[in-house]
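*Asks:* predicted model and sequence follow; I will ask about them next.
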Amino acid sequence: MFQFFRGQLGFSYIGVMITLVIAAIGMQGAAVMWQQQTQRANEALLLEIGEAYRLAIGRYYESTPQPVKQYPRMLEELVEDKRFPVLKRHLRKRYPDPFSAKQAMRLVVRDGRIVGVHSQSLLEPIRSAGYQEFQSGFHGAKHYREWQFVYEPNTLADLEVAWVSR
């Protein structure tokens, strides 16, 4: 009777090992899908935050009280515009980079003034088509840091229409 049990001792071990291998492969696939889903969510958030910054910069620029329009020097000026007797807010708060929550969005600066923002991420974008007209520079971008949300004068009305129509 001992001989019968000795011949089957290795079979259970092999069965457990096969089950573990199958479980590991399944978990690896789930991890890849979870990572892609997280990247897609961060990508959508980056588009939303970037547009919020671009619109805020545009509102700041267009509401300049002097005849010569000016961009903000600091992001804080978008949150609290003190150029008027009554405090004006173009942006609710400063938003972090969705891909690195501990870091702020990088600034695009011209002549010492902020004209836009961009992410610091070196990840390759998942989305490759379906951008708005004012996001035409996003096509073919190799990294998210190439997605620059820059306000160009005389486009604020177009931006607001596109932002509201989403």
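*Replies:* Thanks, I have the structure now.
*Asks:* switch to C-alpha atoms for all contacts and neighbour counts from now on
*Replies:* Fine.
*Asks:* which helix in this protein runs the most residues?
*Replies:* The residue-count maximum for a helix in the chain (DSSP state H) belongs to helix 9-62.
*Asks:* buried residues, the helix or strand following it. List them.
*Replies:* Next along the chain after helix 9-62, taking DSSP states H and E as the criterion, comes helix 76-79. Buried residues in helix 76-79, defined by neighbour count with 16 or more other CA atoms under 10 Å: Glu77, Leu78, Val79.
*Asks:* what's the burial count for Val150?
*Replies:* By other CA atoms under 10 Å, the residues close to Val150 number 23.
*Asks:* Gly58 versus the nearest residue in space to it that is not next to it in sequence, what's the distance?
*Replies:* Setting aside the residues directly before and after it, Val150 is nearest to Gly116 in space (CA to CA, 6 or more residues apart in numbering), at 3.9 Å. Using CA to CA, to the nearest Å, one gets 9 Å for the distance from Gly116 to Gly58.
*Asks:* ok, Trp163 next?
*Replies:* 13 Å.
*Asks:* these two: who's more crowded?
*Replies:* Just comparing Trp163 and Gly58: by other CA under 10 Å the higher neighbour count belongs to Gly58, 28 against 14.
*Asks:* tell me how many other residues crowd the closest residue to Ala104 other than its chain neighbours.
*Replies:* If the residues on either side of it in the chain are set aside, Ala104 comes closest to Pro96, at 4.4 Å by CA to CA, 6+ apart. Using other CA under 10 Å, Pro96 has 16 other residues around it.
*Asks:* second one coming, line it up with the first:
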Amino acid sequence: MENKRVLISGASIAGLTSAYWLNNNGFEVTIVEKAKEIRGGGYPIDVRGSAINISKMMGIYDSLKTKSLDNMKIKFLDRKNNLVGQLPDTSMKEYDDIEIPRGYLTNELYKLVKEENINILYGDSIKSVIQNTTFASVEFESGNKEIYDLIIGADGIHS
């Protein structure tokens, strides 16, 4: 299925990661994102288990590690908010797990996607899809129409 055209709806963690790997495996990838730009913010993200290996394969693990929220320690502060001591969570020392701001992870993934020259359509979304046995015809809210071999929905829990 190489050189097939793929549309991914959503430019957050799942959409950007999917775009990166599909592109690196010979697919022509376009992302459509309803927002006008990449969004940061949101709850912190735990990167653990297979996500550690994937981030290492993508070459972003070391960068993510520098932004660790370091929530694996108990900190003792005095009345003026000065650090007077801390207890590391020794149970986590054997693991590479990290917790990072969601926006930082999204930005690191976005940089990878931009380096690969993956097309992102900002401020647009899918209006309709007509599918047959070999392709899907997509009409966007902007009125543009394109044909894709595969459509992936990665547009989040609130979409």
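*Replies:* Alright, I've got the coordinates. If you're wondering where the values come from, they're calculated on a predicted model, not measured in any experiment.
*Asks:* just give the TM-score of the two.
*Replies:* Once superposed, the chains reach a TM-score of 0.28 (TM-score structural alignment, normalised by the length of the second structure), with 62 aligned residues with a CA RMSD of 3.6 Å.
*Asks:* could you give the secondary structure assignment for Gly116 of the first structure?
*Replies:* Recorded secondary structure, Gly116 of the first structure: strand (DSSP: H, G, I helix; E, B strand; the rest coil).
*Asks:* so who does it touch?
*Replies:* Contact analysis of Gly116 of the first structure by CA atoms under 8 Å, 6 or more residues apart in numbering lists Tyr53, Arg54, Ile57, Leu107, Val108, Val109, Gln148, Phe149, Val150, Tyr151.
*Asks:* top of the residues you listed by neighbour count?
*Replies:* Going by other CA under 10 Å, Ile57 tops the contacts of Gly116 of the first structure with 29 neighbours.
*Asks:* my read is that that one contacts Val115, right?
*Replies:* Yes: between Ile57 of the first structure and Val115 there is a contact at 6.8 Å, judged by CA atoms under 8 Å.
*Asks:* where's the nearest residue to Ile126 of the second structure once chain neighbours are set aside relative to Leu7 of the second structure, distance?
*Replies:* Distances taken as CA to CA, 6+ apart place Phe140 nearest to Ile126 of the second structure, at 4.5 Å, with adjacent residues excluded. According to CA to CA, Phe140 of the second structure and Leu7 of the second structure sit 11 Å apart.
*Asks:* when those two are compared, which one has more neighbours?
*Replies:* The neighbour comparison of Phe140 of the second structure against Leu7 (other CA under 10 Å) goes to Leu7, with 25 against 16.
*Asks:* check whether that one sits in a helix, strand or coil.
*Replies:* Reduced to three states by three-state DSSP, Leu7 of the second structure is strand.
*Asks:* so who does it touch?
*Replies:* Val29, Thr30, Ile31, Val32, Tyr148, Leu150, Ile151, Ile152.
*Asks:* now with 6 Å, please.
*Replies:* Neighbour list for Leu7 of the second structure: Thr30, Ile31, Ile151 [criterion: CA atoms under 6 Å, 6 or more residues apart in numbering].
*Asks:* repeat for Phe76 of the second structure
*Replies:* Leu83, Val84, Gly85, Gln86.
*Asks:* that older thread, in TSV, list the contacts of Leu7 of the second structure along with distance to Asn23 of the second structure.
*Replies:* What follows is the contacts of Leu7 of the second structure, written out as TSV (distance: CA to CA, whole Å):
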residue	distance to Asn23 of the second structure
Thr30	9
Ile31	11
Ile151	14
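*Asks:* which of those residues ranks first by neighbour count?
*Replies:* Result: Ile31 is most packed of the contacts of Leu7 of the second structure (other CA under 10 Å), 25 neighbours.
*Asks:* shouldn't it be within a strand?
*Replies:* Yes: checked against three-state DSSP, Ile31 of the second structure lies within a strand.
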